[in-house]
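Asks: can't give you the sequence, but here's the structure:
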């Protein structure tokens, strides 16, 4: 196996010790064996999320101020009226490698992976990024990189108070009226799984809010799949689309039938 450097010259690359090549039947058997472990991993992940929903909360007593596209904003304003808020601290500011054209490479990779926030919004959840760069610079870099995430400027000790002054991290907050609670925090490799709607919801106190989840009594839950929509078609408090309910129910029924026949 060969590789090329920047000049186009080819050099030898150490031989890879690849797995054996087998028949389709043997490959399928190997896949099924691994699938047992993958399903156990999924169940463990769901159990961990259920435990996370039962973690104690911490009351946020200090008032924090941010600069946003519309001017000054409080931490309460960042919720945009929703009950849950996820805040990722991104390093986009003077002193960061890549400035002023870019944010930190790692934080930029996180931003590149963020799914459309409308799906989080539909679950009463707001996602924002915060940095220390002025809003003009944030807007410029966002436009260059085609990022659509709401992005605010830290103006006080928010980053130091929530463990993200010297390293990236994701804080989760819950709003009860005007009271704000810190409910969870991840950083380091915990942040590398972020970007997808499901992973974000799994770190929130309310979770995915679907009926299969193990959540405390009284938590909001709706039928699985039924709330899904095109990202430009969500309407607040609108019932699920009847046609989509029929389609998703038919899909669930077919899956259950296939699973039952496989077990038999």
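Replies: Thanks, I have it. Since the structure is predicted, the reported quantities are computational estimates derived from the model, not experimental observations. Numbers count the residues shown, from 1 in each chain.

Asks: drop to CA atoms for contacts and neighbour counts, all remaining ones
Replies: OK.

Asks: pretty sure residue 21 is in a helix, no?
Replies: No. Per DSSP: H, G, I helix; E, B strand; the rest coil, residue 21 lies outside any helix segment and is coil.

Asks: how near is it to residue 88?
Replies: As judged by C-alpha to C-alpha, to the nearest Å, residue 21 and residue 88 stand 43 Å apart.

Asks: those two - which one has more neighbours?
Replies: Neighbours were counted for residue 21 and for residue 88 using other C-alpha atoms under 10 Å; residue 88 has more, 26 against 8.

Asks: all strands in this structure, in order from the N-terminus.
Replies: Per DSSP state E, the chain carries strands over the ranges 2-4, 10-12, 58-59, 65-68, 71-74, 84-89, 125-131, 151-154, 169-176, 179-187.

Asks: closest one to residue 26 among these?
Replies: Of all these, strand 2-4 sits nearest to residue 26, with 30.3 Å by C-alpha to C-alpha.

Asks: you'd agree residue 138 is up against residue 92?
Replies: Yes. Using C-alpha atoms under 8 Å, residue 138 is in contact with residue 92, at 7.5 Å.

Asks: the more surrounded of these two?
Replies: Neighbour totals were compared for residue 138 and residue 92, and residue 92 leads with 27 against 24 (other C-alpha under 10 Å).

Asks: thought residue 133 was touching that one, still the case?
Replies: Yes. Using C-alpha under 8 Å, residue 92 is in contact with residue 133, at 5.8 Å.

Asks: find the nearest non-adjacent residue to residue 55, please.
Replies: Nearest residue to residue 55 in three dimensions, chain neighbours excluded: residue 183, at 7.1 Å (C-alpha to C-alpha, 6 or more residues apart in numbering).

Asks: pull the contacting residues for that neighbour.
Replies: By C-alpha atoms under 8 Å, 6 or more residues apart in numbering, the contact set of residue 183 is 55-58, 171-174, 204-205.

Asks: I'd like to know how far the closest residue to residue 182 other than its chain neighbours sits from residue 181.
Replies: Nearest residue to residue 182 in three dimensions, chain neighbours excluded: residue 173, at 4.5 Å (C-alpha to C-alpha, 6+ apart). In this view, residue 173 and residue 181 are 5 Å apart by C-alpha to C-alpha.

Asks: structure B:
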């Protein structure tokens, strides 16, 4: 099916309803499977975090437990922004455009959502201001946090990404890690996901999946730009220094 010339059967309303009811059965089955998958995710064993990771934010240095901001659950988005870059990865930025709206609600349900990047804190402040984001965003510069959680990787074939041998050529990659903090301050790593596992964070994709042509992309996120680089927005050359 060509996106510019979509060929579909055209039927009566009654025939459409019959086909729609069949799809509805598949959708209901998928909903139950998704619930089962979420339960299995929550049932994973936990690993206590014993490394004293240090981060840098607007008020100086802090530890992992402090990123929770008084809550018991922490979701860290591993945002691709390495030292020396002028702007963040367009794909990570696409995801991050969804964070502030989610945080309006997550913050009132015992969950903190924050981003962490390997670049020094000062290096991504101009980009953050340009994007207009307000979610917490910290630097892990000087610690092994990114390496230990599988998003800063070697490109010589000796590393893993997304739970398999990594053969790509990008040293910085996206991911999300979840943590839980006990009342006594102990922190546990509960879950991490990478690559297509991050689709669930992109609500724009959920809308596209309901549209007639779906995601309509030749490659994952090939059409995505920083939100100020789409046609009709501020005109600047598109780049992502690596």
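Replies: Received it, and whenever you're ready, just let me know what you need. Quantities reported herein were computed from a predicted structural model and do not represent experimental measurements.

Asks: need the TM-score from the superposition.
Replies: Once superposed, chain against chain, the TM-score is 0.70 (TM-score structural alignment, normalised by the length of the second structure); 181 aligned residues with a C-alpha RMSD of 2.0 Å.

Asks: ok so, going back, so what corresponds to the residue nearest to residue 182 of the first structure in the second structure?
Replies: With TM-score structural alignment defining the correspondence, residue 173 of the first structure maps onto residue 179 in the second structure.

Asks: same check, this time on residue 140 of the first structure
Replies: For residue 140 of the first structure, the aligned residue in the second structure is residue 126 (criterion: TM-score structural alignment).

Asks: report how many residues lie close to its match.
Replies: By other C-alpha under 10 Å, the burial measure for residue 126 of the second structure, its neighbour count, is 12.

Asks: middle-most residue in the first structure, spatially?
Replies: residue 200 (3.1 Å; C-alpha atoms, centre = their mean).

Asks: that residue is in contact with residue 190, isn't it?
Replies: No. At 11.1 Å, residue 200 of the first structure does not count as touching residue 190 under the criterion of C-alpha under 8 Å.

Asks: hang on, residue 121 of the second structure packs against residue 57?
Replies: Yes. The pair residue 121 of the second structure and residue 57 passes the contact test of C-alpha under 8 Å, sitting 6.5 Å apart.

Asks: anything in contact with each of these two?
Replies: Common neighbours of residue 121 of the second structure and residue 57 (C-alpha under 8 Å, 6+ apart) are 138-139.

Asks: and those two? Which one has more around it.
Replies: Each of residue 121 of the second structure and residue 57 has its neighbours counted (other C-alpha under 10 Å); residue 121 has more, 20 against 17.

Asks: which residues touch that one?
Replies: The neighbours of residue 121 of the second structure, taking C-alpha under 8 Å, 6+ apart as the test, are 56-57, 138-139, 141.

Asks: over to residue 59 of the first structure?
Replies: Applying C-alpha under 8 Å, 6+ apart to residue 59 of the first structure gives the contacts 179-182.

Asks: mark which of the residues you listed are buried, thanks.
Replies: Applying 16 or more other C-alpha atoms under 10 Å to the contacts of residue 59 of the first structure, the neighbour count classes 180-182 as buried.

Asks: what separates the residue mapped onto residue 88 of the first structure from the second structure from residue 106 of the second structure, distance-wise?
Replies: The alignment partner of residue 88 of the first structure in the second structure, by TM-score structural alignment, is residue 77. For residue 77 of the second structure, the distance to residue 106 of the second structure (C-alpha to C-alpha) stands at 14 Å.

Asks: ditto for residue 99 of the second structure
Replies: Separation of residue 99 of the second structure from residue 106 of the second structure (C-alpha to C-alpha): 10 Å.

Asks: and these two? Which one has more around it.
Replies: Neighbour tally, residue 99 of the second structure and residue 106, criterion other C-alpha under 10 Å: the higher count belongs to residue 99, 22 against 15.

Asks: find the nearest non-adjacent residue to residue 200 of the first structure, please.
Replies: Excluding its sequence neighbours, the residue lying closest to residue 200 of the first structure (C-alpha to C-alpha, 6+ apart) is residue 194, at 6.3 Å.

Asks: residues contacting the one you found?
Replies: Contacts of residue 194 of the first structure (C-alpha under 8 Å, 6+ apart): 110, 113-114, 200.

Asks: before we move on, back to that, between the contacts of residue 121 of the second structure, which sits nearest residue 30 of the second structure?
Replies: For the contacts of residue 121 of the second structure, the nearest to residue 30 of the second structure is residue 138 (36.2 Å; C-alpha to C-alpha).

Asks: what residue in the first structure is paired with that closest one?
Replies: For residue 138 of the second structure, the aligned position in the first structure is residue 152, judged by TM-score structural alignment.

Asks: tally of neighbours for that match?
Replies: 28.

Asks: list the contacts for it?
Replies: So residue 152 of the first structure contacts 66-69, 128-131, 135 (C-alpha under 8 Å, 6+ apart).
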